[in-house]
Structure formats: C-alpha cells, structure tokens
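A.B. asks: here you go, sequence then predicted model.
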Amino acid sequence: MDDVQLSPVSGKADLDAFIDVAYRLNASDPNWVPPLRAEVAELLTPGRNPFHEHATMQLFLARRGGQVTGRISAHYDHLALTQPPEQGMGPGTGNWGLFEAADEATARALISGAEEWLRGEGMTRVLAPISLSIWEEPGLLTLGHDHPPMVMMGHNSPLYRKWIEGAGYTVAKKLLTYELDVSKQFPPLVQRIVQSGERNDRIRVRKVNLKRFHEEAAIILAILNDAWADNWGFVPITESEVAYIGKKLKPLVREDLIRIAELDGEPVAFMMTLPDLNPVISGLNGKLLPFGWAKLLWWLRHPTNAQMRVPLMGVLKKLQSSRLASQLAFMMIEYIRRDAVAKYGSKRGEIGWILDDNQGMIAIADAIDSTVNREYLIYEKPLA
C-alpha cells in the first residue's frame, strides 16, 4: 500500500526497531509517557512474560524506503477463546495491538497484515486494539489526549481513531476512567454509609500484609477471578501471571493502599491502589542509565505528592446484587483516600478503567463526585 512494505519481526534488530518506533513517532506529544524500554522488551519476550504461556503472537514492522513507519502485534489468547462469546471474547476472536503508525497508508498496511495473519491462524473476528492482554492496555484513547496517562494506561495519537474506523471497525465497548480530588472528604451520604459499616461487627476492612505477600496475592486472585467472571472481556488470570505481576508491582505496592474486606472472617472484596509512577519516568526516555535508576529508586522509597490510581477492585459475585457490595467499596475507597492524603500527600486520584455499562461501579464513581477524564474504545470487525 503506497510503497509500504510489511514484514514479520525476526531477530534482535527487528525487535529493537519495533520498540524504538514508538519513541520516535510519539516524541512530539508532550502527554505521551515513554515506557522503560527494558519493560517493553520483557513484555514481548516468551519465557519472560507468562502471557505467552497461553497466547500466540506475531509482531510486524512497516517500512517505506527502508525507514520504519509503524508497528503492530497480531495475537490471540487461548484462554480468551474458551470464554462465552456473549462476554466479548470467545472462539475465533483474535486481537491486534501495540499499534503505531506514521500515516494512514502505514496504518492500512499494518491492520490489513494483522488481519491476514489472524485469518491464517483460524480467527474469524478481531477485537482491537488490545496490547497485549485485556489486563494490560486495552482500547484506543479517544478522550483525554490533553493530559498524560497514569501508570499502566495507554496513550495514542488522536489520528488513529479515523484510520481504524476507516478500516471497517465498529465500537464494541467503551472503557472509562474517572478522576477526583482525594484531598476533599466524600459527600455526607458516603460518609454515613462508611460509618454504618464501621458499626457492623461482621465487617472488617484491613490492609494487606506484605510479609504474607504470596498468600495475600492468592486471596486477591480468587476474589478477582470470581468477581469479574461475568464481565465483558473477562479472561482469567493465571497463577503464574499473578506471581509475575506481583513481582513487577511489588516496588509500588504499599500496605495501606491495598485493602481486603472480610465478612464474618471471609475475604469477600478487595481494592488495589498504586501511586502513579509515570511523572517519575516521563523524562527518562525509556532508559534508566546513567542517572534514571537513582531518581526512580529515590521516588519508590519516598513517593511524596503522589497521584493515585485504582486499577482493580472486586466483590464476590454472591454479594454483588446486595447493598453490602457498595458499602464495602465505599469503606475501602475512604480508608485508602485517608492514607493517600495523610501519608503520601495525594491530591488527585483516578479510578478505572470501568466498562461503560457497569452501572454499579459508575454509581459508586458518581457518588464520590468523580468525573470521566479518559475514554478508551475497543473495536471489532468480522474476518470474512
């Protein structure tokens, strides 16, 4: 297409080019946060990222006149193929992601090449962009280009929407993030709900114990896989992924920012909050050397004035239709808010992503006076 040549990534030089093109194409965007290059390489490497234990992937580069003009991953998750089709994934559903393109001709060539590869692998439908797992950076940013993303959230050129929709893709699902001023107390109604829960002897909301990190991670995994099992796009997280994610996030984890709620001594809900690492790494251009590692290490030990993101929370399915579910959520949010302000000087928080039809979570977000600040779209297309 318009002299664009597509080729599969093969070898270290191609992989380096695949990683590097994102930095080059986004260099002029002040709100794009360069990820650490070593982290991107690890994400893409089988044997290092356990996603590849249950996925098949091919990376592609686009070139024009020998110059790399874009990239894309084509992949499918074998666990996703076993999910009920009415929940978004299911048999025959493949994905592409990690999409970057210098121009529309490059975008057309990349998307067409990814579709062709997925057809050859027996896929009949595409959900995209998903980079790489639904648990990582799903969706195309379509609202919120005017500010940088928080940790573990994607950011892309606003041009991509037109190019993707021009390739025949329609919206399958909208994902929302909400922001709020955590330095302010929540509205009186929320405070009364929290106080009511504090008087209930059946309820205990506790901090995680990092000395029992693996046990706590297992509790959170069990709640998460149960709580999210009926959600659109759900793919179960494996034990090896939990161990991997736990190891990656451990430097960011704080006992007072992750809460587990118990009912009659049984863990029934959790909420995870992470201090936002992105302002620290935004000026490193993806490299820890020569001095980036010292800046990062100091901040990890002293995360002051930190913004906070709630990437995950869950309540066991058996409680989700009860008033208790929202009460537990409000209690966990309030306890984390208090500690975030008192111990880390936090002023801004972000919750998400949240599915746009998750009325329960949207009601909670509205009740604490948060507002939508970013929107991501996941597209679909049949592979006829």
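C.D. replies: Arrived safely, thanks for sending.

A.B. asks: rest of the way, CA atoms for contacts and neighbours
C.D. replies: OK.

A.B. asks: in the stretch 151-300 of the chain, which spans are strands?
C.D. replies: Per DSSP state E, counting those that start in this stretch, the stretch 151-300 of the chain carries strands over the ranges 170-181, 203-207, 258-263, 266-275.

A.B. asks: could you do the stretch 1-150 of the chain as well?
C.D. replies: So, for the stretch 1-150 of the chain - with DSSP E, counting those that start in this stretch - the strands run 5-8, 55-64, 67-77, 93-101, 125-128, 130-131, 137-138, 140-143.

A.B. asks: what is the burial count for Phe18?
C.D. replies: 26 (other Cα atoms under 10 Å).

A.B. asks: next one: Ile258
C.D. replies: For Ile258, using other Cα under 10 Å, the count is 23.

A.B. asks: which ones are touching the nearest residue to it once chain neighbours are set aside?
C.D. replies: Counting by Cα to Cα, 6 or more residues apart in numbering, Ile258 lies nearest to Met272, which is 4.5 Å off, once chain neighbours are set aside. Going by Cα atoms under 8 Å, 6 or more residues apart in numbering, Met272 touches Leu257, Ile258, Arg259, Val310, Pro311, Leu312, Met313.

A.B. asks: second structure follows, compare the two:
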Amino acid sequence: MELLANFVFQKAASVAQTDLVITPVSGKADMKAFIDLPWRLYAGDPNWVPPLKAEVKELLTPGKNPFFGHATAQYFLARRGGQVVGRISAHIDHLATQQPPEQGMGPGTGNFGMFEAEDDATAQALIAAAEDWLRGQGVTRVLGPISLSIWEEPGLLISGHDHPPTVMMGHNSPRYQAMIEGAGYTPVKQLKTYELDITKNFPPLIERIVQSGEKNPRIRVRQVDKKQFDKEAAIILGILNDAWGNNWGFVPITDEEVAHTGKKLKPIVFEDLIMIAELDGEPVAFMMTLPDLNEALKPLNGSLFPFRWIKLLSWLRKPQCRTMRVPLMGVVQRLQSSRMASQLAFMMIEYIRRNAVARYGSNRGELGWVLDDNQGMNAIADAINGTVNKIYQIYEKPL
C-alpha cells in the first residue's frame, strides 16, 4: 500500500510538472493576468495590502516608469491547466552594472523580482526561466528579489509576516524563502525596519543631545517648503546621492526618476514631516517621513472606482494614521561617523515625532529599510528604543 501511495504521489507530481507552462508576458491580457495574480494568492492573508492596480501597471510599463530609461526587463507567467499560478520578472539595471562590484552591484549583475508562485515546482520553473533570459543578456550573477529598482521594493520578507507592511514596503508568503534557497540562492544582504512607540519621549540622553543642538547657532533644522518643491527635491537628492554613495547596493537616481517619484509622492508629502538640517547655512542632512498610505489603501482592494477615490482623497487632505514611516534619511559623507551627524539625526527625528503625534494622531513609527551593516543608522535606531520588526533578505547566485 505504501509503495502504491508513493507511486501515485510521484505520478501526480510528474503530471503537475509537465502540465506547467512558462511563457513571456505578451499583450494586454497577459499583463492583466500578471498584475492580478496576487489577489488570488493572498486572498486569505490578512496582512497583505492590495496595491493600486494602475500603479503596478505604471511600474511595469516602459515609457511610464523612468526606470526603463536605464533598464531592460522581461516578464514571465506560469500556467497550469490554463490557470495562472506564478509570475516573475527578469531585469537588468544598466546603471547598477556600472557601479563598483565591492558595493554589491557591478558588471554582469542582473535581477529577478515581482516573484509569486503557488508551489515549489512553479517557483523553480519561473526562476529557471528568468535565469535563462538573464544569461542570454550576458548576465553572470543574479541578485534578487528586487522589484524592480533597488529604490522600490528590494528583498524577500523573511521575518515580520504577522503585521502589514507600511507604504512602499513589500509583503510575501513565508514559503518563498525555502523556494528561493532551494533554487541555489544564498543570502548576501539583509535590510531591516525598526518600529517604535512615538508617543513616548526619547531617553534622557537623546533629549539632552537635541537640546544641545538647539543652542548651537551653527545648526538650523527646518521643514521643507512645498511651494518650492523642485528646489527642495534637488537639495534632498544632492544630500542623498552623497550620503548613500558608498552604501551597498547604491544606484544613482536620475533626474527623470526624481521628477516621477516627486509627482507620485506629492499627495503624501507634508511639510512638517520632512526636515532639512543646515550647518553654517549649508544643507547637510535630511529626513523624509510619510504617513502610512497603506492604511488607506487596504480597504480599496486595488481600485479607486467607482467611488473609492473619494475616500482616498478625503484621507489625503488631512491624514490621521497610526503609523509614520521614515523611508529615507541621510547625512553628507564628510560628517558621517561624527557626533554632529548623530545630533542632526536626533533633532530631525524628534521634531518630526512631535508633529506626527500632535497633528496626525500617530502613535507608531517605522524606520527603514536599514542595511544590516549600517552601524550608524542601526545605532541611532537602538538609541531611540527602536526594535526590529521586519527583515528583508537579498539573495545572490552565480550563473
């Protein structure tokens, strides 16, 4: 009986494997199927936040996403018995291939992303298809999952599946870790997010550091001026490219990407949640905080129609949200590892914390992602009593 059971199981597995068809995405119907798949796979996951389908389509479309000004991509679908059971992207960021190899990217590096799979057989077939395409493009090393740019949703969630992601952060099935590692991928870098109770004052030492900075005539911490959006964005970009330039995985942001991202984020950019720190009149640090748009998006189920846009517009006018996320923060390299860098960071965090609680009704903050080897940012998060709530893993594999 046991032999018969094993035979039946192996035969069923074989049939499932041979019935699996992997095809490149071609045409509107395939693109729709590619975008729609997560709604079926995550139907029973209370912590998945449905993105706006129009936003996903824009992300994936050359001509609408400026990422494709320096990138090439191919999408694949997996079908079994006519039903879509998986998807994956294979892509090359040509700016990333120009970066120093010791910083994580470099020549010959390609990526996979947008990964979803119903089962392991599907996962292995999709990853193999992505690798074959990348190999044909001259790629010798794969980093993934990265969907699609390192600035968007990098990494696989391996810890923290028990609560929803914040705005612009990813969520995936915990089963995917075994699938990706089973395809021969090994961990190369972890990205962490920290959460903290922002209704509580920071430790006395941090409060003294902030107070000391307020007495220093060389320091000025100001909120951005949304009326001069382009000018402020240019200041922040200049600090960002300098501050992050030596970080693992860094890829420069183009002017087109800045304009595109600025347009997308403008509705959730609030002047009192973004700070620029000046030293002797020169901008040297910034901190960007966003209200957690996911709290408003989750009930919309991926669409603004027929009248859901009214609810979102109402929320955007005066957000009242539980969580604030800090997606970006930077201090120019010449000040990094100095006491001044930490002081400026603590001052910006404290000012934004006060505003978030008093004006937006927030009680929780999330900082990140932060590279696992970024000692300065990890130390700052620890100093304000942050605790790691999510870990994202980036993998690599030679081809």
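C.D. replies: Happy to help now that I have it. Note that this is a predicted model, so its numbers are computed, not measured.

A.B. asks: got a TM-score for the pair?
C.D. replies: The TM-score (TM-score structural alignment, normalised by the length of the first structure) is 0.99; 383 aligned residues with a Cα RMSD of 0.7 Å.

A.B. asks: picking up where we left off before, dump the strands of the stretch 151-300 of the first structure to TSV, plus distance to Thr45 of the first structure.
C.D. replies: As requested, the strands of the stretch 151-300 of the first structure are exported to TSV (distance: least, Cα to Cα, whole Å):
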stretch	distance to Thr45 of the first structure
strand 170-181	27
strand 203-207	34
strand 258-263	29
strand 266-275	25
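
A.B. asks: rewinding a little: could I get the strands of the stretch 1-150 of the first structure as TSV with distance to Val235 of the first structure and mean neighbour count?
C.D. replies: Shown next, in TSV, are the strands of the stretch 1-150 of the first structure (distance: least, Cα to Cα, whole Å; neighbours: other Cα atoms under 10 Å):
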stretch	distance to Val235 of the first structure	mean neighbour count
strand 5-8	27	18
strand 55-64	12	20
strand 67-77	9	25
strand 93-101	12	26
strand 125-128	13	25
strand 130-131	13	24
strand 137-138	13	22
strand 140-143	19	21
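
A.B. asks: could you export those strands as TSV, including distance to Ile223 of the first structure?
C.D. replies: TSV is the format used below for the strands of the stretch 1-150 of the first structure (distance: least, Cα to Cα, whole Å):
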stretch	distance to Ile223 of the first structure
strand 5-8	39
strand 55-64	24
strand 67-77	22
strand 93-101	26
strand 125-128	26
strand 130-131	24
strand 137-138	22
strand 140-143	28
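
A.B. asks: wait, which of those strands is closest to Ile362 of the first structure?
C.D. replies: For the strands of the stretch 1-150 of the first structure, the distance to Ile362 of the first structure is smallest for strand 140-143, at 17.4 Å, taking Cα to Cα.

A.B. asks: the closest one corresponds to what range in the second structure?
C.D. replies: Strand 140-143 of the first structure lines up with residues 156-159 of the second structure when matched by TM-score structural alignment.

A.B. asks: how big's the offset between that stretch and the first structure?
C.D. replies: For stretch 156-159 of the second structure, the mean deviation from the first structure after alignment is 0.4 Å (mean Cα distance after the TM-score superposition for the first structure).

A.B. asks: give me the contacts around that stretch.
C.D. replies: The contact list for stretch 156-159 of the second structure (Cα under 8 Å, 6+ apart) reads 145, 170-174, 176-177, 389-394.

A.B. asks: coming back round to it: which of the contacts of Met272 of the first structure lies closest to Tyr344 of the first structure?
C.D. replies: Leu257 (10.3 Å).

A.B. asks: now the aligned residue in the second structure for the closest one: how far from Ile349 of the second structure?
C.D. replies: Matched by TM-score structural alignment, Leu257 of the first structure corresponds to Leu273 in the second structure. Applying Cα to Cα, to the nearest Å, the value for Leu273 of the second structure to Ile349 of the second structure is 9 Å.

A.B. asks: ok, Met287 of the second structure next?
C.D. replies: 8 Å.

A.B. asks: now for the aligned partner of Ala130 of the second structure in the first structure: which residues touch it?
C.D. replies: Matched by TM-score structural alignment, Ala130 of the second structure corresponds to Ala114 in the first structure. Contacts for Ala114 of the first structure (Cα under 8 Å, 6+ apart) come out as Phe60, Ile72, Ser73, Ala74, Trp96.

A.B. asks: let's see that with 6 Å instead.
C.D. replies: Ala74 (Cα atoms under 6 Å, 6 or more residues apart in numbering).

A.B. asks: just the closest of the contacts of stretch 156-159 of the second structure to Pro217 of the second structure, please.
C.D. replies: Closest approach to Pro217 of the second structure among those (Cα to Cα): Asn389, at 37.2 Å.

A.B. asks: what residue of the first structure matches up with that closest one?
C.D. replies: In the first structure, Asn389 of the second structure lands on Asn373 (TM-score structural alignment).

A.B. asks: quick one: contacts for that match?
C.D. replies: Gly144, Tyr178.

A.B. asks: and it, what element?
C.D. replies: strand 371-382 (DSSP states H and E).

A.B. asks: could you list the buried residues of that strand?
C.D. replies: Neighbour counts over strand 371-382 of the first structure (16 or more other Cα atoms under 10 Å) mark Thr371, Val372, Asn373, Arg374, Glu375, Tyr376, Leu377, Ile378, Tyr379, Glu380, Lys381 as buried.

A.B. asks: any idea how far Glu350 of the second structure is from the match of Leu257 of the first structure?
C.D. replies: Separation of Leu273 of the second structure from Glu350 of the second structure (Cα to Cα): 11 Å.
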